[in-house]
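J.: how would this look folded up:
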Amino acid sequence: MKNVSVLDFLTQLAANNSKEWMDANRTWYEEVKQAHLDNVAEILAGLSRYQPQFSDLRPKDCVFRQNRDIRFSANKLPYKTNMAAYFAIGGKKSVGPGYYLHLQPGASFVGGGIYMPDAETLKKIRQEIDYSGKELESILTAPQFRDFFGDMEGEKLKTSPRDYDKDHPFIGYLKYKSFIVSRPISDGDIQSGKTVVLALAAFENMRPFFNFLERAVSAPEDEAFLL
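T.: Below is the predicted model of the structure:
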């Protein structure tokens, strides 16, 4: 990464979240944005070595706009106080799983999975868990994976989902409405230029989880058992 501190910029942006401040610091923002894009390009290159599907993506397919959509929000601050990238086959708007990088002073992390999928996608994931729950359990409980990420995260139903018995052997997984794992990154590691290395290490550990979700989402409905 270039000698540009993303975190320093975001700290100042959080304290001065206005168009006037951004206009006065546009050159600084452009330098930080380019440094972020450079990191994303390196991560894409690393991912493509083992998952060639990522080779067609460009950095701009993965990063998010700094401007907030304030049309329907009570919070009228114009800019996000983080920089992030979502690496998904097909780009950041894909309904499939992805790897995620979040940069924010004191709250940076790497993660991935699927956050709040639509009803059809959620149905496919639950169908795959129904057929192959043992495989998902093996992925999530593998010592290396669990030591790195901890437990799977995500909002859960309080009762069993429709069409699944409360005594289903994998009802704990079937109750999830999001399927996410994550690991924090310290400010020090980011400031010392370790963002790309740490992100790629996390995404490599996450690959079996990603592949499980990708297979679930890609399978024709009611045919996941054929895979």
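
J.: hey, let's count contacts and neighbours off CA atoms from now on
T.: Fine.

J.: before we move on, which element is Asn3 in?
T.: Under DSSP states H and E, no helix or strand contains Asn3.

J.: where's the closest residue to Phe54 other than its chain neighbours, which helix or strand?
T.: Of all residues not flanking Phe54 in the chain, Ser48 sits nearest, at 5.1 Å (C-alpha to C-alpha, 6 or more residues apart in numbering). With elements taken from DSSP H and E, the one containing Ser48 is helix 26-50.

J.: And that helix, what does it pack against?
T.: helix 6-15, strand 83-88, helix 195-218 (3 or more C-alpha pairs under 8 Å, 6 or more residues apart in numbering; DSSP states H and E).

J.: Quick check: which element contains the residue positioned nearest the centre of the chain?
T.: In the chain, the centroid-proximal residue (C-alpha atoms, centre = their mean) is Tyr100; its distance is 2.6 Å. Take DSSP H and E as the rule and Tyr100 turns out to sit in strand 98-103.

J.: Run through the neighbouring helices and strands of the helix or strand just after that strand.
T.: Per DSSP H and E, strand 98-103 leads on to strand 109-114 as the next helix or strand towards the C-terminus. Contacts defined by 3+ C-alpha pairs under 8 Å, 6+ apart place strand 109-114 against strand 98-103, strand 179-184, helix 195-218.

J.: Just give me how far the last one sits from the chain centre.
T.: How far helix 195-218 lies from its chain's middle: 9 Å, per C-alpha atoms, centre = their mean, to the nearest Å.

J.: quick one on the thing from earlier: give me the buried positions along the helix holding Ser48.
T.: Across helix 26-50, burial judged by 16 or more other C-alpha atoms under 10 Å covers 28-29, 31-33, 35-47.

J.: same thing with stretch 104-119?
T.: 104-105, 108-117.

J.: quick revisit: possible to save the helices and strands packed on helix 26-50 as TSV with distance to Asp151 and mean neighbour count?
T.: Supplementary listing: the helices and strands packed on helix 26-50 in TSV, determined by distance: least, C-alpha to C-alpha, whole Å; neighbours: other C-alpha atoms under 10 Å:
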stretch	distance to Asp151	mean neighbour count
helix 6-15	28	17
strand 83-88	21	23
helix 195-218	12	20
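
J.: Following up with a second sequence; could you model it the same way so I can compare the two?
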Amino acid sequence: MIDAKTMGFLADSGRDPTREWLAAHKRDLEDAKADLKQFASRLIHCVASIDGRVSSANPDLTNRFARVLGAQLARGVISLTIRTSPDSRAAATYFVHIEPGASYSGGGARSPATKFSRLLRQQMMTDTGRWRELVEGTVFRTFFHHGLSDGTSLATSGFGKNHDAMDSLNLRAFGACRPLPDQLLQSTNAVSEIVRAFAAARPLIDFINRATTR
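T.: Have a look, this model is predicted:
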């Protein structure tokens, strides 16, 4: 879980704080940094327990996350990306985006390079049956109500039009994003719910990475 004070700090720092404001709230920043580092460490450990690839694909991830945490806190937006393959061509990952009122978690490729998008579309057309199973299946629809996106414009309700497999060919973003309410992030269920979203997104991640690493 993330402390309510940390979420409050993120909300305040997301309003373009001045250097003076950050200096005056240095203690709050350090407390938030410690809280989020602990949260990320637990999350990474739990993800590694359900996906054995994570540990080898993300060496020293907790410390690397900690090194950029200060800058992220100053902007009021926290982003954690967890790879499933050390191959740089593997375009899809697990991800968590923490921003008061706009947080989400999931997996996929939110903004793949053009060449990777082209490879993925080719794979969609080659293996249409499997692609339909992924984006039109019960698990995907249960967890990712808004279809595929880059996470920046999640609707409040309803399924996205791109839940039809062939509509996906026109997309530029292939991220399966599940909204995370602030109340959930501050609860003891936060990590387990994020991991559930990761597990639901894993088939999508594997499909994308097979396409972009072939």
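
J.: Fetch the TM-score of the aligned pair.
T.: Put the two chains on top of each other and the TM-score (TM-score structural alignment, normalised by the length of the second structure) is 0.79; 196 aligned residues with a C-alpha RMSD of 2.7 Å.

J.: From Leu43 of the second structure, how far out is Asp206 of the second structure?
T.: 20 Å (C-alpha to C-alpha, to the nearest Å).

J.: Quick one: map Glu136 of the second structure onto the first structure.
T.: Under the alignment (TM-score structural alignment), Glu136 of the second structure maps onto Thr141 of the first structure.

J.: sorry, that was for Gly107 of the second structure
T.: Gly107 of the second structure maps onto Gly112 in the first structure, by TM-score structural alignment.

J.: how many other residues sit next to the closest residue to that match other than its chain neighbours?
T.: Using C-alpha to C-alpha, 6+ apart and skipping the chain neighbours, the partner closest in space to Gly112 of the first structure is Tyr99 (4.2 Å). By other C-alpha atoms under 10 Å, the residues close to Tyr99 of the first structure number 28.

J.: how much space between Tyr99 of the first structure and Glu31 of the first structure?
T.: Distance of Tyr99 of the first structure to Glu31 of the first structure, given as C-alpha to C-alpha: 24 Å.

J.: shouldn't the residue nearest to Gly112 of the first structure be in contact with Gly111?
T.: Yes - Tyr99 of the first structure is within contact range of Gly111, at 6.0 Å (criterion: C-alpha atoms under 8 Å).

J.: picking up where we left off before, reformat the helices and strands packed on helix 26-50 of the first structure as JSON lines; add distance to Asp23 of the first structure.
T.: Listed next are these as JSON lines, based on distance: least, C-alpha to C-alpha, whole Å:
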{"stretch": "helix 6-15", "distance to Asp23 of the first structure": "11"}
{"stretch": "strand 83-88", "distance to Asp23 of the first structure": "18"}
{"stretch": "helix 195-218", "distance to Asp23 of the first structure": "27"}
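
J.: so which of those comes closest to Val63 of the first structure?
T.: The closest of those to Val63 of the first structure is strand 83-88. By C-alpha to C-alpha, the value is 4.3 Å.

J.: That closest one packs against which elements?
T.: So strand 83-88 of the first structure, by 3+ C-alpha pairs under 8 Å, 6+ apart, packs with helix 26-50, strand 98-103.

J.: Reformat those as CSV; add distance to Ile190 of the first structure.
T.: Compiled in CSV, those are given as follows (distance: least, C-alpha to C-alpha, whole Å):
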stretch, distance to Ile190 of the first structure
helix 26-50, 11
strand 98-103, 8
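
J.: and Glu155 of the first structure, which of the ones you listed is closest to it?
T.: strand 98-103 (17.7 Å).

J.: okay, the closest one sits on what stretch of the second structure?
T.: Mapped onto the second structure using TM-score structural alignment, strand 98-103 of the first structure covers residues 93-98.

J.: Next: stretch 197-217 of the first structure.
T.: The aligned range for stretch 197-217 of the first structure is 192-212, by TM-score structural alignment.

J.: ok, average deviation of that stretch from the first structure?
T.: After superposition onto the first structure, stretch 192-212 of the second structure sits on average 1.0 Å from its aligned residues (mean C-alpha distance after the TM-score superposition for the first structure).

J.: For that stretch, which outside residues touch it?
T.: Outside stretch 192-212 of the second structure, the residues within contact range by C-alpha atoms under 8 Å, 6 or more residues apart in numbering are 43, 46-47, 50, 89-94, 96, 105-109, 116, 119-120, 123, 134, 139-140, 143, 176, 178.

J.: for stretch 47-58 of the first structure, same thing?
T.: Here stretch 47-58 of the first structure makes contact (C-alpha under 8 Å, 6+ apart) with 41, 44-45, 87-91, 200, 203.

J.: One more: stretch 22-42 of the first structure?
T.: Residues outside stretch 22-42 of the first structure that contact it (C-alpha under 8 Å, 6+ apart): 1-2, 4-6, 9, 13, 58-60, 62-63, 83, 85, 195-196.

J.: which one among the residues you listed gets closest to Lys177 of the first structure?
T.: Closest approach between the contacts of stretch 22-42 of the first structure and Lys177 of the first structure, by C-alpha to C-alpha: Ala85, at 21.9 Å.

J.: Alignment lookup: the closest one to the second structure.
T.: Match for Ala85 of the first structure (TM-score structural alignment): Leu80.

J.: Let me see the contact set for its match.
T.: Leu80 of the second structure is in contact with 65, 95-97, counting by C-alpha under 8 Å, 6+ apart.

J.: go on, Leu136 of the first structure?
T.: 129, 209, 212 are the contacts of Leu136 of the first structure under C-alpha under 8 Å, 6+ apart.

J.: Glu20 of the first structure: which of those is nearest?
T.: Taking C-alpha to C-alpha as the measure, Glu20 of the first structure lies nearest Phe209 of those, at 43.4 Å.

J.: The closest residue to Ala88 of the first structure other than its chain neighbours: how many residues sit nearby?
T.: Sequence neighbours aside, Gly98 is the residue nearest to Ala88 of the first structure in space, at 4.2 Å (criterion: C-alpha to C-alpha, 6+ apart). By other C-alpha under 10 Å, the residues close to Gly98 of the first structure number 27.
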